[in-house]
Each structure stands twice: as C-alpha cells, then as structure tokens.
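In: Build me a model:
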Amino acid sequence: MYSQYAKEGRQNQLYDEGARLVAGCVPIDKHGRRVLLVASSKNEGEWVLPKGGWENDETQEEAAARETWEEAGAIGRIVAHLGEYEHKYNKKTGHAESIFIFFEMEVERIEEKWPEMKKRERRWFTYEEAKQIVSKKVMRKALEQCSLARR
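Out: This is a model prediction of the structure:
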C-alpha cells in the first residue's frame, strides 16, 4: 500500500547531466475515454498530469505510480511507456533542465484520502478536453501517445 505522506525534498532525486528526472502518468479511464488531471501546485488555474521527481530507490514506473497516488489519489496499472521529453532546454549548458518520463496508467480505483488532497484538486476530463487544457508541451506530447489518442 502507498504511504499517506508525500515524499518531500530533492536529496534522493535522480539527475542526468544536470537535468532533473521526472516521472509521471497519463491516468486514464479507458471505458469513459477520460483523463485524470490535477491542479498545479505552482500555477493557480492550471491543470497538469501527475508527475514528480524520480528517486534513487525506485524504478521509473514505481516513481510514476507513486506520484500519481500522492498528487491524484489514483491507483492503477501501468500499461505503456509513453516516451521521454526534454523540458526547458538551456542554451548556456546545452542540456534540458528536466527530462519527463511518462507512462499510461489504467486507473483501477480513486481513494477518498490521499497525501496531497489539501494541496490539489483532481478532476476527470475527456481526452479532447485534457489535450486542450494542458498547457505544457511535454504533457500534450504524452497525451498524444496514450491509447485514447488512437481510438
């Protein structure tokens, strides 16, 4: 079972040539063709996919599932790797600031209580709505790779 407390701090997070490695999910309800998004903790009114730092004691898939639990209270099965995407390329260093690694998760259940429930709202959107509302390019790319895009 997942912890009721979110992991905090970056001391155990992984980096690649200075780029923070971030793992996340496109949590889907495949029957309803919906995507679960969470309110951004940094930008009010912005909706994002659940994601966060990949830590040194877990696999990419475990990090993505943990972040989806912590931020959205969703538990499910990872069914596909959706790709790796560089975010905020820094011309001075010649490297990205972050590398996002996304997976598709078929949501099996949504819990009433989850670690970041007081920090974040969660909401189901149709696939088409999610593509419109998500502002970050790396997240739109991940959405375009999920199984809902091919139906």
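In: From here on, just use CA atoms for contacts and neighbour counts.
Out: OK.
In: what's the lengthiest helix in the chain packed up against?
Out: Assignment by DSSP state H gives helix 60-72 as the longest helix of the chain. If you count contacts as 3 or more C-alpha pairs under 8 Å, 6 or more residues apart in numbering; DSSP states H and E, helix 60-72 packs onto strand 19-29, strand 34-39, strand 51-53, strand 74-90, strand 95-110.
In: now the angle from it to strand 74-90?
Out: 100 degrees (axes from the mean of the first three to the mean of the last three C-alpha atoms, to 10 degrees).
In: Pull the distance from helix 60-72 to the chain's centre.
Out: Centroid displacement of helix 60-72 relative to its chain, using C-alpha atoms, centre = their mean, to the nearest Å, is 7 Å.
In: Enumerate the positions of stretch 21-39 that are buried.
Out: By 16 or more other C-alpha atoms under 10 Å, the buried positions in stretch 21-39 come out as 21-29, 33-39.
In: and for comparison, fold this next one:
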Amino acid sequence: MTGFSVSLIVSNLSNVASYLSPIFETIPSKVVPAQIEKVVSLVSRTGRDLQRYDNAGYRQVVGCVPYRYKKRQGNGTESKEIELLLISAQKGKGMLFPKGGWEIDESMEEAALRETIEEAGVTGELEERLGKWQYKSKRQSVIHEGYMFALRVDQEYERWPEAETRQRRWVGLDEAREVCQNWWMREALEVFVNLKCKAEEVEIEANDV
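Out: Purely as a prediction, here's the structure:
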C-alpha cells in the first residue's frame, strides 16, 4: 500500500458544530473534494452495536503507529529522527498507540484513521499494514484480533473528541519501547522500525548510485 487518504467533513448537527468548527478552520479547502462518498464524524463512536467479530468470535480492533520525522542539526550535518505519538490509557497510567473497534460499516483503513483521530487527534497518510496479533483483554475474558498500520502524521489538531480523557506525547524510539504498555503494540513497533530501516537503506543505496 502506497498510501490511503480520507477526506473529513462536519455533519450539520447543531450540538457538535460549535465544538468542531475550530478544528475544521485549520483544514485547507483543497482537502474536501467536490463529491463526498463517505462522511467520517469527529465525534467518538460509542457502543458495540456495529462491532465486527470474526468467525471464531474474536473482536476485531484496528490501530496506528503515528510517526513524524524531526530534523536534527549537529557537527555541520543534518539528519532526521523518527518521533512516535503515544496516548495515555483511559484507565491506568500506561501509554499506548491509538486503536479501537473495527465496525461493520467501514473498511479496515477507515477504522484505523477514525480511531486515531478520535483518540489522538491526528491524521495523515496511512502506510503499511504492520501485522495481526491476538491478545486477551485485561478487563474482559474476550480475545481480540488487532491490526496495526503505520501512519505518517501531517495534521495535528488542538481539539479532538477524547482530548479531555487522554493525553498525547511525542517521544523517541527508545522511550516508546519503554513506556508502551501493550506487548503486541511493542511488537508492531519493532515491525515498523524494521520496515523504516530497510526503506532508509534503499534510499541511501539509490543516492550512492
């Protein structure tokens, strides 16, 4: 997958318009096409009525590893360093990557982007799917099947649906490995790192030709 983009517009519901208008003032008009096939609301979905399960009864969840490049200056040279965005758990003190339920009225990619906007208040270009993991919920005796994508962030909103219940923080790779509380998300992070390292090697080889 080379990239997946989604356009967002606000519904005309009066009870959310005042909350969302400051966010959409920051979005360039060219982002919104003349015809909108699907509307993604910036109000968090709640409930499990549309939750997707597989044939074995595993709850399907989708998330992202949001990242950006930060330029570093040193010794007369310029380099770029990856930063990762982590969010606080709603319960407990841990940090994790944004993720949530994949619902039956959306594609996997749409679910990944929606959950990342709802929980972390960022969006961007959806890149590689990093893999699939099975894990058991700590609060429920339910097995989840989790999918993770890489997301290169190009929009970061000051206000987002879960801003009052979550904190977000850009961190370096070493800190992300240390503070991410979910083992399967740490594995997804290592897959992400390996993919980006290979991409960097290809870029270096191409520049040397």
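In: before we move on, back to that, identify the farthest-apart pair in the buried residues of stretch 21-39 of structure 1.
Out: 21 and 33 (28.5 Å; C-alpha to C-alpha).
In: hang on, the earlier thing: which other residues reach the longest helix of structure 1?
Out: Identification of contacts with helix 60-72 of structure 1 by C-alpha atoms under 8 Å, 6 or more residues apart in numbering yields 2, 4-6, 23-25, 27, 36-38, 50-55, 74-76, 78, 101-103, 105, 114-117, 120-122.
In: which residues in structure 2 does that helix align to?
Out: Using TM-score structural alignment, helix 60-72 of structure 1 lines up with residues 108-120 of structure 2.
In: can you check stretch 110-127 of structure 1 too?
Out: Mapped onto structure 2 using TM-score structural alignment, stretch 110-127 of structure 1 covers residues 156-173.
In: May I see the buried residues of the matching stretch?
Out: 157, 160, 161, 162, 166, 168, 170, 171.
In: which SS class is the fourth one?
Out: Pointing back at residue 162 of structure 2 there. coil (DSSP: H, G, I helix; E, B strand; the rest coil).
In: gap between the counterpart of residue 49 of structure 1 in structure 2 and residue 14 of structure 2?
Out: For residue 49 of structure 1, the aligned position in structure 2 is occupied by residue 97, per TM-score structural alignment. Separation of residue 97 of structure 2 from residue 14 of structure 2 (C-alpha to C-alpha, to the nearest Å): 31 Å.
In: ok, residue 23 of structure 1 - contacts?
Out: 51, 52, 53, 54, 60, 61, 63, 64, 67, 100, 101, 102.
In: so the last one makes contact with residue 81?
Out: Read it as residue 102 of structure 1. Yes. With contact defined as C-alpha atoms under 8 Å, residue 102 of structure 1 and residue 81 form a contacting pair (6.3 Å).
In: Between those two, which has more neighbouring residues?
Out: The neighbour comparison of residue 102 of structure 1 against residue 81 (other C-alpha atoms under 10 Å) goes to residue 102, with 30 against 17.
In: contacting residues for that one?
Out: Counting by C-alpha under 8 Å, 6+ apart, residue 102 of structure 1 has contacts 23, 24, 25, 26, 64, 81, 82, 83, 84, 142.
In: would JSON lines of those with distance to residue 13 of structure 1 be doable?
Out: Converted to JSON lines, the contacts of residue 102 of structure 1 look like this (distance: C-alpha to C-alpha, whole Å):
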{"residue": "23", "distance to residue 13 of structure 1": "11"}
{"residue": "24", "distance to residue 13 of structure 1": "14"}
{"residue": "25", "distance to residue 13 of structure 1": "18"}
{"residue": "26", "distance to residue 13 of structure 1": "21"}
{"residue": "64", "distance to residue 13 of structure 1": "13"}
{"residue": "81", "distance to residue 13 of structure 1": "20"}
{"residue": "82", "distance to residue 13 of structure 1": "21"}
{"residue": "83", "distance to residue 13 of structure 1": "19"}
{"residue": "84", "distance to residue 13 of structure 1": "17"}
{"residue": "142", "distance to residue 13 of structure 1": "22"}
